[in-house]
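Structural data only, the sequence is not supplied:
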C-alpha cells in the first residue's frame, strides 16, 4: 500500500473512532493533516483574535512549518494508529 493510500485510510479511520480524542490529539491530527494536504500555513490567513478555536488550529498547523508532505503523512498515520490502539474503532 502506498503512503498516500495509508494516509487516506488513516483519515477514514479517524471518522470511525469509538470516542472523540482529546483536544490536544485533535489539534495534532488537524495540524498534520493540513500540513500533508496544503503545506505550510499562510500567515496572511491567520484567524482574528476573537476566533479562539480557529487561532488554536492555525497555531498548531503553523508549528509544523517546514515538515514535508511525506513526513506529515507519516506522522498523521502514526498518530491515528496510536489513537485506534487506545480508543478503538466502531
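Nice, I can see it. Note that the coordinates shown come from a computational prediction; the quantities given were computed from them, not determined experimentally. Numbers count the residues shown, from 1 in each chain.

all contacts plus neighbour counts: C-alpha atoms, from now on.
OK.

need the longest helix for this structure.
When the chain is parsed with DSSP state H, its longest helix is helix 69-87.

one more structure, for comparison:
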C-alpha cells in the first residue's frame, strides 16, 4: 500500500464537493477501518436503537478477511471516483 496515496485520499474525502449518500459513507468508513485496523475488533453495539453504530459495525464486519492493503486501495479508488463526480 502506498501510505501517502492513502493519506491523500483520506484528506480528499473530507473536502468532497458533494456529501456522499449514507451507503457510500458507510463504505468509506468500513474500508478506512479495515485499512487501518484490520478485521473488526470491537463488540457489537449493545443499544439496539443505536442504528448508526450498528450500521457502522455491520459495514466494517462485511470487510472481514480483506487485507489492509486491499482495503486501502479500494478506499483510494472510491475517493477518486467521488472526486470525479
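That came through, no problem. Bear in mind the structure is a predicted one, so any value in this text is a computation, not a measurement.

Could I get the TM-score for this pair?
Here the TM-score for the pair of chains, by TM-score structural alignment, normalised by the length of structure 2, is 0.94; 84 aligned residues with a C-alpha RMSD of 1.1 Å.

hang on, the earlier thing: could you name the helices and strands sitting against the longest helix of structure 1?
Judged by 3 or more C-alpha pairs under 8 Å, 6 or more residues apart in numbering; DSSP states H and E, helix 69-87 of structure 1 is in contact with helix 3-14, helix 23-37.

helices and strands around the first one, which ones?
Okay, so that is helix 3-14 of structure 1. Partner elements for helix 3-14 of structure 1 (3+ C-alpha pairs under 8 Å, 6+ apart): helix 69-87.

now the helix it packs on against helix 23-37, angle please.
150 degrees (axes from the mean of the first three to the mean of the last three C-alpha atoms, to 10 degrees).

Can you list the buried residues in helix 69-87 of structure 1?
Using 16 or more other C-alpha atoms under 10 Å as the test for burial, helix 69-87 of structure 1 gives 69, 72-77, 79-81, 83-84.
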